[in-house]
Structures are given as structure tokens and as C-alpha cells.
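**Student:** Sequence first, then the predicted structure, then my questions.
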Amino acid sequence: MIVFNYETDFELVNEEKYTQWISKTITAENCEEGDINYIFCDDKYLHKLNVEFLNHDTLTDIISFDYTMGKLISGDVFISVERVKENAKDLKQAFDDELSRVIIHGILHYCGYKDKSNNEAKIMRAKEDFYLKILE
């Protein structure tokens, strides 16, 4: 079950469209949908989590806590709406496009994709691009 939560003044437009898209992505990756919580927040909220749980004293756009067991995808995905807006501006992307990329990025991690090396990051970006086309 996919649930969207809001800890800031933001609300995802057309939650059902995103829910179906995320579910299709999970199925296409030969995984099963478990409990997935998206929490949209601001920089301050996410920075606190980053320091407390990851010992990183930096701003970030997404932190995901992965509770996946085998092929059953579950987790909490925290997204800083402020950071996504800033990144979209810096990358000259539409906010909705950058937000969608971040949303699916967390799911792809749960499906087993990594992005630490250049090669892994390239594969992750290709997967993101593929699933973003499906959303359109």
C-alpha cells in the first residue's frame, strides 16, 4: 500500500496517478508492493533526519529507509520539497519532472539498484528515464 504524508505546505497533485505509476514500476521490476510511505517535508525536517540517522550534516533531497524483505518492497521515503525545487531550478528542469524522478529513485533503490559508482549511477539514471516516460 502506498501512502502519501505531508509535513510541509505541499500536496501532491493526483496521488492516484502516482500510486498507479509506482505500483506498475514495482511490478515491472518483478517485485511485490508492500507498505510504502512517502513523507514530503522541508529542508529543516530532512536535515534533522540526515544528521540523526545517517550522521550527514548536509542538505539532501531524499532519504529512504528500506524495509524490503526479499521481493516485498517496503520503506519510508522522505522528500524535501524545498530541495527538489532548488535542484529543479539548478538543473533547469520543471519541478514536477524533478519530483517524479526523486519519487521513483527511492523505489528503484528498494528494487535493488545502487548509485554509488559511475556505472551504477548510469544504470539508475536510465531506469529513472524509462519509468518517467511511462508516467507521461
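**Tutor:** Perfect, I can see it now.

**Student:** Please count neighbours and contacts with C-alpha atoms only from this point.
**Tutor:** Will do.

**Student:** What ranges does this structure have for its strands?
**Tutor:** 2-6, 32-41, 62-66, 72-80 (DSSP state E).

**Student:** Distance of the most centrally placed residue in the chain relative to Asp90?
**Tutor:** Among the residues of the chain, Ile103 comes closest to the average C-alpha position under C-alpha atoms, centre = their mean, at 3.0 Å. Taking C-alpha to C-alpha, to the nearest Å as the measure, Ile103 and Asp90 are separated by 18 Å.

**Student:** cool, and Ile39?
**Tutor:** Ile39 sits 23 Å away from Asp90, going by C-alpha to C-alpha.

**Student:** Which one's more surrounded, those two?
**Tutor:** Ile39 (22 against 9; other C-alpha atoms under 10 Å).

**Student:** thought the more buried one was touching Val81?
**Tutor:** No: if you go by C-alpha atoms under 8 Å, Ile39 and Val81 don't touch, sitting 9.9 Å apart.

**Student:** what does the longest helix along the chain contact?
**Tutor:** If each helix of the chain is counted by residues according to DSSP state H, the longest one is helix 118-135. Residues lying outside helix 118-135 but in contact with it, judged by C-alpha atoms under 8 Å, 6 or more residues apart in numbering, are 18, 21, 25, 100-101, 104-105, 108, 113-115.

**Student:** want to compare, so here's the second one:
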Amino acid sequence: MPNKASNLVSVAIQWAVHADHPPFSEVDNSRIRRWAKACFLDRSEITIRLVGEEEGRQLNRDFRGKDYATNVLTFPMDMPDLGADSGLPVFMADIVICPTVVEREAAEQHKDPIDHLAHLIVHGCLHAQGYVHESDNQAELMENREIEILKRFKISNPYVLSSKK
């Protein structure tokens, strides 16, 4: 069920890598948009870019100083607070997902890869809104919000270890 602000949320999707094999060939742009839109209560403009490991590694190295491809990177744009009546987005961000890393992590963690992808999109969207996980309290707040959003899509708690093998 979409939230009230979902029509105020614009989600552009860029496939810089082809996911033409299972599991991600089953995921269409409308599904990705639903996951992202569920995260926002305010007017927002988000771009989700799905990249190969080379681009993911380059971005992680350039912006975080870490020389490996990671699952998700979020680049929030600092927006001036011009008030709700301005008509401008409250949140703008680019979110980069590396499906190869997502698929590998899902296998290692015995998770459904599509559920893991949904979780990382939600995770990135929450980062775009200022959620962080630097302290235990911050992590708990962010994780609880992720669990709540994923539950709407019948996706189980990603922080519970799966016994699937």
C-alpha cells in the first residue's frame, strides 16, 4: 500500500549494468520505485543507479576511500529548508546499488536476493533522509524503520539470521 506522499516522490532508475539473469531479471522498475517511495513522507527526488562492480568500486574508492565494490552508496544533496509550500523536494539523492555484490551477500547470508535488494534500496533511501548507524541508538532507529517499511512488502526482518541453506 503506497504512503500518502508517494505521489510526491520521484524515482529515476538507471541500469548501468544489465541484470538479464535471475534473480534480478525478475525485478522491474515499478517494483524498485514502490520500495523507494515507501520510505519517504516528504516531497523527494531520488535516482537509483544499478552498477557493475568496476563502477561501484571506483565510486566507493573516490568517495569513501575504500577500494572495493560495496552493496549500496547514498549521495544525499544538501537541500535548503525553504518550507513545505516551496514546491521543491525536501530530499534529493543519488543511490548506487551493485547487484553483483547484493547477490553475493544474499548467498553468503542465506537471504532471498530480491528481498536483500529491497532492503538495500530502503537502507539507501533512509540514508538520503539523514538516517545513520554510527551509534547503537542510531542503528536501532534506522533498523526499526527498515523493518517497518519492508514488512509492508511482506519481506521479513533482514537483521534476523536465516536458517535457509
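**Tutor:** Yep, that arrived. Here the structure is a predicted model, which means the values were calculated and not measured.

**Student:** Spell out which residues sit in contact with the aligned residue in structure 2 for the residue nearest to the centre of structure 1, please.
**Tutor:** In the superposition onto structure 2, Ile103 of structure 1 corresponds to Ile121 when matched by TM-score structural alignment. Neighbouring residues of Ile121 of structure 2 by C-alpha under 8 Å, 6+ apart: 32, 35-36, 72, 95, 97.

**Student:** what about Ile36 of structure 1, how many neighbours?
**Tutor:** Neighbour number of Ile36 of structure 1 under other C-alpha under 10 Å is 21.

**Student:** what does Tyr18 of structure 1 give?
**Tutor:** Using other C-alpha under 10 Å, Tyr18 of structure 1 is surrounded by 18 other residues.

**Student:** Need the counterpart of it in structure 2.
**Tutor:** Taking TM-score structural alignment as the alignment basis, one finds that Tyr18 of structure 1 is matched in structure 2 by Ile32.

**Student:** So its match versus Glu26 of structure 2, what's the distance?
**Tutor:** 11 Å.

**Student:** what sits against Ile39 of structure 1?
**Tutor:** With contacts defined as C-alpha under 8 Å, 6+ apart, the neighbours of Ile39 of structure 1 are 4-7, 76-79.

**Student:** Among those, which pair sits farthest apart?
**Tutor:** When those are compared pair by pair using C-alpha to C-alpha, the two farthest from each other are Glu7 and Asp76, 13.5 Å apart.

**Student:** For those two, work out which one has more neighbours and name it.
**Tutor:** Using other C-alpha under 10 Å, the more surrounded residue of Glu7 of structure 1 and Asp76 is Asp76, with 19 against 14.

**Student:** Could you tell me which of the contacts of helix 118-135 of structure 1 belong to helices?
**Tutor:** Among these, the members falling in helices are 18, 21, 25, 100-101, 104-105, 108 (criterion: DSSP H).

**Student:** Let's have those residues in TSV, adding distance to Arg125 of structure 1.
**Tutor:** As requested, these are exported to TSV (distance: C-alpha to C-alpha, whole Å):
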residue	distance to Arg125 of structure 1
Tyr18	19
Trp21	17
Thr25	14
Ser100	13
Arg101	9
Ile104	10
His105	9
Leu108	10
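
**Student:** so which of these comes closest to Ala94 of structure 1?
**Tutor:** Proximity to Ala94 of structure 1 was ranked across those by C-alpha to C-alpha; first place goes to Ser100, at 10.1 Å.
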